[in-house]
Each structure stands twice: as C-alpha cells, then as structure tokens.
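K.L.:
Prediction below, plus the sequence it came from.
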Amino acid sequence: MTKASAYVKEIQAKIHEKDQHQPEFLQAIDEFLPTIVPFLEEHPEYIESNILALLTEPERFIQFRVPWQDDQGNWQVNRGYRIQFNSAMGPYKGGLRFHPSVNLSILKFLAFEQIFKNSLTGLPIGGGKGGSDFDPKGKSDAEVMRFCQSFMTELSKHIGPDLDVPAGDIGVGGREIGYLFGAYKRLKQYDAGILTGKPLDFWGSKNRTEATGYGAVYFVKHLLTDLGETFEGKKAIVSGSGNVAIYAIEKLQELGAIPVTCSDSSGFIYDKDGIDLALLKEIKEVKRERLTAYAKERPSAEYHEGASVWDFDTPAELAFPCATQNEIDLSQAKRAKANGVRVVSEGANMPSSLEAAEYFIEEGIFYCPGKAANAGGVAVSALEMSQNSQRLQWEKAEVDAKLDDIMKSIYEACRDTAETFDQKNNFMLGANVAGFEKVAKAMFAQGLV
C-alpha cells in the first residue's frame, strides 16, 4: 500500500467513525477520496499538510428553527440549515432545498460535492448548501410565503453577496426565491446579488432555469463530438420532471435526440413517440400536476405507477438521471447496459449509487458524474452574480454560449485529467482530481485556514 493510499484510508476511517449516521455524506466521501490517490502520490506535500482532514470538515454549519403559521392559524415548525463547507475559491455558493428528506447527511453530501463542482466551472465560487425539511407541495402560496419569510429571518444573518450566495434546488423555484429575496430586502437592504435563480423582473439571469438540464446535454455533446457522433436519432431515458429534466429534454430534442421517458415521485411516463415537451411543461410548470395528467392527454404515453424508469426495458443509447440521489442501484445499472445505454450524464446530484457508478466505468460506459455534468446550473448562477455586480442583464444567447463554453471546458478537464493518470474515459477520476487540484492549491496558498 502506498503512502497516499494509506493516508486516504486513514481519513476515510476517521470520517466513518465520526459521521457514522450520515450515509449520504459517507457515500460522497467514499466515491471521492480513493480517486485522488494518484494525484496525492505525485504531490506528497498535501499528505504532509493533512489537507484532507481540513477539506472534509465544513468551515461552518448552521442549524436553526423555522416557525411559521399555516392557513388555519396553527403554528408549525421546521428545521433550517446552511452548510458553508469551503470558501477557498470564493464565497459559498449552492442551492437551498425544501423537501421532507432534508437532513444533515444529505446537505453535507451536497455541499461537499458542490466544492468540486464549483471549482470545475473555473469561476470564483466556493461550496455550500442549505435548506429545510419543509415541503412546499400541498401548501398554499400564502403558507409558502410565510415559511420563506421566517426562514430568511434567520438565514439573512449568515449570508451576503461576498460571503454566501444561495440559489434554488428541489422545492425552491422562482416563487420561493422571490419570497426569500423580498424578506432579505426588508431585513437588510436591496442587493440583487444576494440570491441567484431570481425571476427576470428583478435581475435574474436569462437561461438560469434551463441551465442545469442544458449543461448536462452540452457535456455529452462535447463527448459525442470527440467520438465523431451527434445526438441525431439517439433515444434517451430521462428521469425526473422538474427543471433539470424538462430542459434536458428540451435541449435533447433541439439537438436531434428522442427522449422517451420522464418521471415523478408517483411513477414514470414512457412515450414511444418521444416526450411532448409542450404538454409536459403545461402539466408541470403551469398546472403543477402529476404525470398521470400527461398520460390522459397523450394517447402514445404509458404511465407506470409507483415504478422506477430504471426498471423499465426500452432500447436507448443515452441516460440522463435528473431526479434525486441514489435513484440507480447496481441492478438498474446492469439493466441500463442491457438496454444499450452507452452514456450516462447525471443531471441530479449523485443519482447513481457508488456500485452503479463503478459498474458503468468498468463496463466502458461513458459515466459523466453529477459534479461535472450538472455544473451548468451553478455556472449560470455565478454568471448571474456577475450580471448583478455589473448592473446588467445579458441576453439569452450570450448566456447560453457562455454555458456551452463552460461545459466544454469542464468536459475537457475531466477527459484530459483522466488521461494524465492513464485512466482514459474515467470521468469520475477526472472530475474529482481536476476539481480537487484547484481547491487544494488555493487552500495551501492561503495557509490552510
């Protein structure tokens, strides 16, 4: 065993002992640390400085009570969180998630991934994440507003345009960002750069809503270009039906692919003629209904209640998991390969289990990990920060072109880094090492504070 391998195993063991009740965070650690061993072998100074002990510990963890009143006048309470994990590259940047599943483990894994995702963009942003176990589903607009105002009453003490700039995530869209922004403005002052993902009317960025889904497709576009191929005529399996999935489907169709599935927490749609994007947007963005409504309107669609799209057999070359963490296990990864999947591009964060991800790599499937493939969302969030600082709003085409360029740069960094360590097409190693190298250099130069 090399010195680097022994060091990584020692750090892993300590984290497993300290954080044994945080399975998602431990999964992120176990996916990341072994892949950077080759880099550490060439840079023993990082072992000697014990940088991984610092890097795997959040700089700051904030938990707070969020009391709010429902429409019946009853008082409710939820937990609010903000994890400010690493600021070596710039102010903390990462979304807020409102979902019943939110807990410390999930937010720590998301914030840890965010460090390297943000590093890969080449933009000056550090890693953070936050949210609450509040569920916006089934709540009135007034209830969501009162919750957001209470949440921001506490969060406003810990964020700022040069300190920590939250964005949206699952359960936090334009409506929630608007309420949060209004609450911050009333408590502090008007500052357009305090939140990203804002509505366009008050200095949001054009193409921000589309950015994560578009970016996951652009990453694959540059991979296919390397292979001398295009999207034309290729079938795609897509999970999810939120912003990421919808706009991945939109960009896939624009580039000639045929996405045939989408899903929500109740089941999934298989549409043999290809997803009707206009209908999907109407169901999910306007009416906020379940996918059963899509099936009723679309004769070519099959609705599979309570099932996972990854348990369905249909030939496809491309897979875009855009729903949530750990939606693909090892058996489902094997099914994807049997169905002909050659490329997996993660629109969600850590949607493949570690066993599934390793299987994809071992089988020669092009596995594009979330920290690289879905970095388009935070990249355009950082561009929104730039626009806010300039008091300008760029046109959609300009933002889209910058997004495509950033995704090309991320793809090339993953490809080239993997090849440097004789791991051609191992984009997991490429993304982890390329992201880690920048952060480690910055931490080292700043005195490991």
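P.N.:
Cool, got the structure. Residues are numbered from 1 along each chain as shown.
K.L.:
only C-alpha atoms for contact and neighbour calcs from this point on.
P.N.:
OK.
K.L.:
In the stretch 101-250 of the chain, mark out all the helices, start to finish.
P.N.:
Here the stretch 101-250 of the chain has its helices, by DSSP state H, counting those that start in this stretch, at 104-120, 141-155, 174-187, 208-226, 243-254.
K.L.:
angle of the longest strand seen in the chain against helix 104-120?
P.N.:
The residue-count maximum for a strand in the chain (DSSP state E) belongs to strand 75-86. Strand 75-86 and helix 104-120 are oriented at 40 degrees to each other (axes from the mean of the first three to the mean of the last three C-alpha atoms, to 10 degrees).
K.L.:
So which residues lie in contact with whatever helix or strand comes next after strand 75-86, not counting its own?
P.N.:
As assigned by DSSP states H and E, the chain's next helix or strand after strand 75-86 is strand 92-98. Defining contact as C-alpha atoms under 8 Å, 6 or more residues apart in numbering, one finds that strand 92-98 is touched by 84-86, 111, 114, 118, 125-136, 163-172, 378.
K.L.:
structure B:
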Amino acid sequence: MSSSAQPLEPEFLQAYDEIVSSLRDSTLFEEFPKYEKVLPIVSVPERIIQFRVTWENDKGEQEVAPGFRVQFNSAKGPYKGGLRFHPTVNLSILKFLGFEQIFKNALTGLDMGGAKGGLSVDLKGRSDNEIRRICASFMRELSRHIGQDTDVPAGDIGVGGREIGYLFGAYRAYKNSWEGVLTGKGLNWGGSLIRPEATGYGLVYYTQAMIDYATKGKESFAGKRVAISGSGNVAQYAALKVIELGGNVLSLSDSKGAIVTESGITSEQIAAIAEAKIKFKSLEQIVEEYSVFAENRVKYIPGARPWTHVGKVDIALPCATQNEISGDEAKALVAAGVKFVAEGSNMGSTPEAIRVFETARSTSNSVPDAVWYVGGKASNLGGVLVSGLEMAQNSQRITWTREDVDKELKRGMINCFNDCINAAKKYNKETNENTLPSLVKGANLASFIKVADAMFDQGDVF
C-alpha cells in the first residue's frame, strides 16, 4: 500500500492499485529494479492545500464549504489539472484524480505536472451572481498557490466557461496580473479554439487509432453502433464526432437515467441537451420539453445506465464519472459484441469490469474476437492536451487556427496511442501472441517511465 493512502480513501487506493498491478505484471521492475523505488515517492502529493471558502447567498445568509488543491507532482512541469465544484468533492476523489493527472499529462508529450482541486458545493439552483461570489471567494485563497509557471488549473465537473471567467477575473484582480493561469478561457481573452471539444474529440481520435491498429486500417467508426454514457461536455462532443464519422450513437445518460434509441441520437438533439444542461435540466426534462425529441423518439429509462439497454454494440465510450461500468455490465457489453471500450471519464470502469475486458482480450485466440479496453489516463487526455496548447498560445500571445489546434490534438492522441502500444509490447509478460497488447498496461508503463525518469534526473528519487 502507498504510504500516503488511507483506508478511507477508496478512490485513491483504486487508482494507485491499478498503476501498481500494471507495473508488477510487466518485466519493467525485473529489467530496471530502480523504478520500483519511485512508487512510494510518486504516490505522496508534493503539497495538499485545504482552505475555507465562505460567501453570501442570495438570501443574505453566509455559507461555508471546504476548498482543496492537491499539487501532486511537478517533475514534468507546472502543476496542471482541473477544478471540480460538486457536493461529492473530497480528498480521496481529488487525490485519485490528481494521481491520474500526473500520468495522463505525461502521455501528452507536453511539459505539465499533475494536480487537482475543487470545492464541495452544489451550484444547482444558484444565480449567476451567487456563483460569481463563490468563485471570487474560492480564488481569494487559491490565488496564493497558483501561477502560469507554478500551477495552471482548468475546469472540471461544475466548472465550465462561466466559472472559469469568474475565477480568472478574481485572480486578475487579486494579483494585478493578466497571465495564462487558467485554461478553458473565453476565446476573446486568451482561450483556445477546440478546447471545449477537445476531450470528446480526442477520445474518438484515440478510439479510431485502436480500430486502425486492430483492423489494419480496414474499418472506421462508419456504421458502428456506439454506446455513450454521460451527457455533459465530454459525452456531447464525443457523440458529435462519432456522428460526423458515420457512427450510430445509441445512448446518453445522466445521474437520474439514460436515453436509448435504435435510430441514433441526432446532432440536433445533442444541441438541445447542451443548451438545457447549462440550466441544470435533467435528461428526463429535456426529452419532455424539447421538440427535437418528439420528432425522433428516444426511450428514457429512469435510474439506469445505458450498458445493458442498448442491444448489440460495437464500441462503448463511458463519459460520465468514475466506476460507471460494473463487472456485470462489462459482461453484458462483451456478450453484446463490444470490441472497443475507451474511457472519456476518469476511472470509468470498476476493477471487476477491467478484469472482464482484459480477460476477453488476453484469452481470445484472434484479433477479431478480442475486446480492447483503454482507461481514461490515455483516451481522455485530449482536454488537458489542448489546455497545454492554450498555455503555449498564451505564452506567445497569439491564437492558433481551429485547424491547427485540431491537427495537434489528433497528432497528440495518435502519438499517445503509439507510446502505449510500444510500452505494452516492450515489457509484455503475456504468452498469447495471437491477441492485442494491453493498452491498460501500456498507458501505465509509458507514463510512469516518463515521470520516473524526470524524478530521477531532478533528485526527487535517489
């Protein structure tokens, strides 16, 4: 067990155990024993900041909530990772997300360390003015600990363009400095084109690289049946890119239920969901209120995730939250014919689900029969990759074209896939030569080695 992991931190323990199991189930420590010394060091955050956030609500009452920033590792560059405003925010979740972020950022090929932060608050039902006051109070303390060369936060669940704007304005006022200290900014004041789309687009680009490799370039998303969970930013843009590439999007979901359809969710329906989600409407409300759902009917299933309700499926893209595919749901997906599973969410599959997918991969005797799974550490890094590109544009005081950013995003996702494949092959312990390499192990190995080498070079490990 990591020296920093506590029994009451289950999410962090899960993330730590996944990395360790991949490393130990490879030849890395046998070939290079020095790397084993990195584990107890890299699993302890360099710094955890916890602080009080108070504000006046619209009723004139004072409210308080705990704010956090886990600055986990800066060997590869300034701390980088999102801010989450949600009632489920706690130290275990932020440590898990920050730990994952170290390795995800390393896979981008850019100079970024890993961090995560947030506030334990529910923004639903609050006015813009109250949200502005919350952001200003949060940034009052956070501004002491961040900067363009120190720590560059981004958005996450509950922190979209509106919140980033309020946070940036507060930072600028407190520090008397306009700098690229946050990413996900508005295009008119330092933001990057493709940033809102980046995680969803990047997920699809990575999955297309999986399809290309497995089918030797003979297949694509065209004609594929694709199950997607979630209905936020990542799910919306992943679905739009799948539709653009000719795939059939079978489902979306939120915390209250799922929508499924045989005819395929349309881009017009996704536009309606995007508009309504800003107003915190549920999918159930959206399906009832928006005319595009009357024209092309979908089935709403309350209290359900989509995985066991979509029938035959070729590709599954979990894009909601952690542990959203259980072991039984993974078995159902395998039975339904799924061939590619790529996470748009962080740690979207439970350990039991990962075992199901990895077993279906490693025991298959031919590539067409295999199920190929990759975790979010690799497949959902498109967002932070374009955040890194936004930092580069801020440093240059220029804005790149949409085509240039999209080209760099696609190139980065393909490079990440190749790094994962090469590491999986190089340190492979498996004896079945007829199946696909483990992208789970490949992503963990490639990213761990990048971070570990930087830590050795800088004297963090000796």
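P.N.:
Now that the structure is in, tell me what you want to look at. Source: prediction; values computed, not measured.
K.L.:
Can you calculate the TM-score here?
P.N.:
The TM-score (TM-score structural alignment, normalised by the length of the first structure) is 0.94; 434 aligned residues with a C-alpha RMSD of 1.3 Å.
K.L.:
Identify the residue of the second structure aligned to residue 113 of the first structure.
P.N.:
In the second structure, the residue matched to residue 113 of the first structure (TM-score structural alignment) is residue 100.
K.L.:
Apart from its chain neighbours, what residue comes closest to its match?
P.N.:
Nearest non-adjacent residue to residue 100 of the second structure, counting by C-alpha to C-alpha, 6 or more residues apart in numbering: residue 377, 6.4 Å away.
K.L.:
from what I can see the one you found touches residue 348, true?
P.N.:
No. Using C-alpha atoms under 8 Å, residue 377 of the second structure is not in contact with residue 348, being 10.3 Å away.
K.L.:
ok so, going back, quick one: the match of residue 113 of the first structure and residue 111 of the second structure, what's the gap?
P.N.:
According to C-alpha to C-alpha, to the nearest Å, residue 100 of the second structure and residue 111 of the second structure sit 16 Å apart.
K.L.:
next one: residue 75 of the second structure
P.N.:
For residue 75 of the second structure, the distance to residue 111 of the second structure - C-alpha to C-alpha - is 9 Å.
K.L.:
between these two, who's got more neighbours?
P.N.:
Taking neighbours as other C-alpha atoms under 10 Å, residue 75 of the second structure and residue 111 compare with residue 75 leading, 25 against 15.
K.L.:
rewinding a little: give me the stretch of the second structure that the longest strand of the first structure matches.
P.N.:
Residues 62-73 of the second structure are the counterpart of strand 75-86 of the first structure, counting by TM-score structural alignment.
K.L.:
In that stretch, which residues are buried?
P.N.:
For stretch 62-73 of the second structure, a neighbour-count test (16 or more other C-alpha atoms under 10 Å) marks 66-73 as buried.
K.L.:
before we move on, what about stretch 95-103 of the first structure?
P.N.:
95-99, 102-103.
K.L.:
What of stretch 185-195 of the first structure?
P.N.:
Buried residues in stretch 185-195 of the first structure, counted by 16+ other C-alpha under 10 Å: 192-195.
K.L.:
what does residue 246 of the first structure align to in the second structure?
P.N.:
Using TM-score structural alignment as the criterion, residue 246 of the first structure maps onto residue 236 of the second structure.
K.L.:
Could you verify my assumption that the match of residue 113 of the first structure touches residue 15?
P.N.:
Yes. Using C-alpha under 8 Å, residue 100 of the second structure is in contact with residue 15, at 7.0 Å.
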